[in-house]
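Colleague: no sequence for this one, just the structure:
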């Protein structure tokens, strides 16, 4: 027993140190490696306690899982990373539920098994909730179903009822020492699945990264209580780490959104006041002429109807780039869709070669998962020191000569702070509209994930380059090279 405690403590300490090292970009790689090494050590330690048929079966299952994981990792594109993270969260929750379920027959009727039935019930309930919620998140992110928030009649009551009933079943099953374990656990699982479905169904807009972070936390909590149920200290400890880290990240993101977690989970209920009102002026197309907004779509000149790959920035845009000394780039989900991060890197290199100051404004919920933009920019080799968070960068927009928006919409939409009753109302935004000039490299003038028209496109100092962001950025880079 003492050896087990000591080994578990060392492995969990390895995970803790790995997380600590991940706080800095300079040591993050070593932190990741230490975490992987700790996971390997945990697996080896668990395997060492098995023998005969149990070991053979375990190795077979691990090999099958590893093969699927490797195939998934090699085939998934960066654009699908949020869906992949959500799916893995769901698998983690399902695995914890299955572990608790599989262990149940051995404890039925055992008078000293109160802790097992309490923790196994929680593992099944939280694990199944995580699984169904993650599946709905994947369907939403992939655009296969429920893309917009869905609010059923009596939605909140149904959600609370399913959670309370699952909790009541856990208490009853614990009190009766699992005499009806199969039936009770099945019912707990069903109500857990229903709760996860209802919770994720009405989530939309910029709240999706928060929900993915919360589901990640739930998968850790499910693993922790499953570890307590089967008396595996390593599983309990590492699950607790994931759960706490996920809750902290969720809280940070909620604060950045200026919303409570309960408000996020309550979903968005449209109000009659939630209509956008175009401000004076319209965004200019690359040719510098009026047009390029949803309200003026039919008035676009022929030049603006080209796709961005062939739309050539005019001399006034070239002058804008040449004269700008302080430049802020705002990346968003569209950068992931177009895989434009490499073109962003090329543009940054050219700008800095001319002695210009370039920074990146990172909104905490930009993209579809926590840290989405950080991952993409790191892939392109962008120096992490150039990435600036919302609170720090916002005062700097007023002093910026040029802002280049790359695939971002909701996070720079002034409607969030000026219009009530929309999915993004009250959300702090990147105040890009305060800059001297703005170039928008988005696919089109349509609303972002929230469905709210972007008032930024109506401003006079905005130049819109509609089309694939990778192509429009390439056009800007070509301009600099010719200069």
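Modeller: Now that the structure is in, tell me what you want to look at. No experiment lies behind these values; they were computed from the predicted model shown. Numbering: from 1, shown residues only.
Colleague: can we go C-alpha only for contacts and neighbour counts from here?
Modeller: OK.
Colleague: Next one: residue 96 relative to residue 124, how far apart?
Modeller: 7 Å (C-alpha to C-alpha, to the nearest Å).
Colleague: higher neighbour count, those two?
Modeller: residue 124 (34 against 30; other C-alpha atoms under 10 Å).
Colleague: Flag every buried residue along whichever strand or helix holds the more buried one.
Modeller: Here residue 124, judged by DSSP states H and E, is contained in helix 114-142. In terms of neighbour count (16 or more other C-alpha atoms under 10 Å), helix 114-142 has its buried residues at 114, 116-141.
Colleague: can you check stretch 347-355 too?
Modeller: Buried, per 16+ other C-alpha under 10 Å, within stretch 347-355: 347-351.
Colleague: The stretch 301-450 of the chain: strands as residue ranges?
Modeller: 326-331, 357-362, 387-389, 402-406, 437-441 (DSSP state E, counting those that start in this stretch).
Colleague: Just put the ones you listed in CSV and tack on distance to residue 35 and mean neighbour count.
Modeller: Compiled in CSV, those are given as follows (distance: least, C-alpha to C-alpha, whole Å; neighbours: other C-alpha atoms under 10 Å):
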stretch, distance to residue 35, mean neighbour count
strand 326-331, 29, 24
strand 357-362, 26, 22
strand 387-389, 25, 17
strand 402-406, 33, 25
strand 437-441, 38, 26
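Colleague: any chance of those in JSON lines, plus distance to residue 219?
Modeller: Output for the strands of the stretch 301-450 of the chain, formatted as JSON lines (distance: least, C-alpha to C-alpha, whole Å):
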{"stretch": "strand 326-331", "distance to residue 219": "29"}
{"stretch": "strand 357-362", "distance to residue 219": "27"}
{"stretch": "strand 387-389", "distance to residue 219": "28"}
{"stretch": "strand 402-406", "distance to residue 219": "33"}
{"stretch": "strand 437-441", "distance to residue 219": "37"}
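Colleague: and here's the other structure:
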């Protein structure tokens, strides 16, 4: 394959990937966009084999077959609720792949060498550092999401100092790699230092991020994975890898910025744990929500849902049947209970009674970007019924009934007033402005941010159904018969 044909093909495939990403931004075209991007990447693999004349290397096909079998098995066996940790896991694999390319390039093993050795060594070391930070960070994120690691923030002794020291060391080894060093000993020493320190840095900066901020962390790690791939492409002098890696890196970074703005948070504060660690002895101010104290026994969930004494004495079935408008607010608890099918059944029941149903989607509901959209798409919820926070927030005050399924921090009104708490200043869904609120949560414990929700103590218009969301939803559906 000539250089001209290769360059033109790279441009076409890069544009196809961009179009695929654009199509994935809408539910109706997401499947087509995903397929287009996947086929473009596969075509990129074929083009690479042809361009570098390595079609005859039989071992490549063996490894590809192994990867296909593993990927196919995961696609069949992994449940929808496990999708966030799967995304983190696959993202980490992309990071380690870039790091391995960097290691081989730095050592000059089995990779083509160009005419700019200093640049190649520099980019190889950069690929190692960024790739391993991505790998270990993604593994920690996957471990937190799969509950193999603590989902609360973990703070090490002298955490900030360790991170700053790691950054200084990594900058040093990256700069050192650009200078010509013929000694195999020093190359090995620098390589070992870069592997150890970058792996530690990826672990340390991810372990102190709480579950509530994990969607932003995952989108940032996706960006880093793309950046690592692009840098590895520079080390290899491979145009297609640079282009596609750059697209992934840019799209991930844009998504990270969008989510940070939606949460009114700075990325630096999230990565330094300032938004996840609740300060000690913080007294929550009055939030304007009338409250009363719960009896201790009312905080214990029971199978089938337990109602708190704060709920109104009005007949819940009549409230639901009389509602002309309803907003359903899904959260991570819906994913845990795998209750999306019952949510759709509830919506169908309400609509059969003449109720207009909408879904309010908070940008960080769940554990990855678009988590709630994916779950609701699984049960064929019409895309037109899904509303982003800014589009639906003003409608809560005029809505007859709001039904919350497993959401906590994203509906916590304390975010508006409770200073010195992790969620202060974070935009939330205005569920507390609604007339009647049905909350199907497992218990009354605070969410990942560790801040009590005063909405649970409102003494009018709140119906708490505690326990497994499936049982609570079944109870609500029964009231509509």
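Modeller: Nice, thanks for sending it over. Keep in mind that what you see is a predicted model, and the values were worked out from it rather than measured.
Colleague: Can you give the structural similarity as a TM-score?
Modeller: The pair, once superposed, lands on a TM-score of 0.91 when counted by TM-score structural alignment, normalised by the length of the second structure; 467 aligned residues with a C-alpha RMSD of 2.4 Å.
Colleague: what sits in contact with each of residue 96 and residue 124 of the first structure?
Modeller: With contacts taken as C-alpha atoms under 8 Å, 6 or more residues apart in numbering, residue 96 of the first structure and residue 124 have residue 222 as neighbours in common.
Colleague: so where is stretch 86-101 of the first structure in the second structure?
Modeller: Aligning stretch 86-101 of the first structure against the second structure (TM-score structural alignment) gives residues 88-103.
Colleague: and what of stretch 33-42 of the first structure?
Modeller: Under TM-score structural alignment, the match for stretch 33-42 of the first structure is residues 35-44.
Colleague: still on that earlier bit, can you list the neighbours in contact with the match of stretch 86-101 of the first structure?
Modeller: Counting by C-alpha under 8 Å, 6+ apart, 123-139, 141-142, 191, 218, 221-222, 224-225, 228-229, 231-232, 235 sit against stretch 88-103 of the second structure.
Colleague: what does stretch 469-481 of the second structure give?
Modeller: Under C-alpha under 8 Å, 6+ apart, the answer for stretch 469-481 of the second structure is 303-305, 316-317, 320-321, 333-334, 337-339, 342-343, 345-346, 349-350, 405-406, 440-442, 465-466.
Colleague: Buried only: go through those for me.
Modeller: 304-305, 316, 320-321, 333-334, 337-339, 342-343, 345-346, 349-350, 405-406, 440-442, 465-466.
Colleague: Secondary structure element holding residue 472 of the first structure?
Modeller: Here residue 472 of the first structure is assigned to helix 469-482, by DSSP H and E.
Colleague: just how off-centre is that helix within its chain?
Modeller: Centroid displacement of helix 469-482 of the first structure relative to its chain, using C-alpha atoms, centre = their mean, to the nearest Å, is 29 Å.
Colleague: Could I get the full set of helices for the stretch 351-481 of the second structure?
Modeller: Assigned by DSSP state H, counting those that start in this stretch, the stretch 351-481 of the second structure shows helices spanning 371-378, 389-392, 414-417, 469-479.
Colleague: want to throw those helices into a markdown table with mean neighbour count and distance to residue 10 of the second structure?
Modeller: Shown next, in a markdown table, are these (neighbours: other C-alpha atoms under 10 Å; distance: least, C-alpha to C-alpha, whole Å):
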| stretch | mean neighbour count | distance to residue 10 of the second structure |
| --- | --- | --- |
| helix 371-378 | 19 | 31 |
| helix 389-392 | 16 | 39 |
| helix 414-417 | 19 | 47 |
| helix 469-479 | 20 | 49 |
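Colleague: Please identify which of these is closest to residue 361 of the second structure.
Modeller: helix 389-392 (5.9 Å; C-alpha to C-alpha).
Colleague: what's the closest one packed up against?
Modeller: With contacts taken as 3 or more C-alpha pairs under 8 Å, 6 or more residues apart in numbering; DSSP states H and E, helix 389-392 of the second structure sits against strand 356-361.
Colleague: Now the strand it packs on on the first structure. Mean distance?
Modeller: Compared with the first structure after fitting, strand 356-361 of the second structure has a mean deviation of 0.7 Å; criterion: mean C-alpha distance after the TM-score superposition for the first structure.
Colleague: Show me what that strand packs onto, helices and strands only.
Modeller: Counting by 3+ C-alpha pairs under 8 Å, 6+ apart, strand 356-361 of the second structure packs on strand 325-330, helix 340-352, strand 386-388, helix 389-392.
Colleague: Out of those, which is closest to residue 114 of the second structure?
Modeller: Closest to residue 114 of the second structure of these is strand 386-388 (C-alpha to C-alpha; 49.1 Å).
Colleague: tell me which element residue 202 of the second structure falls in.
Modeller: Residue 202 of the second structure belongs to helix 184-207 when assigned by DSSP H and E.
Colleague: No more questions from me, cheers.
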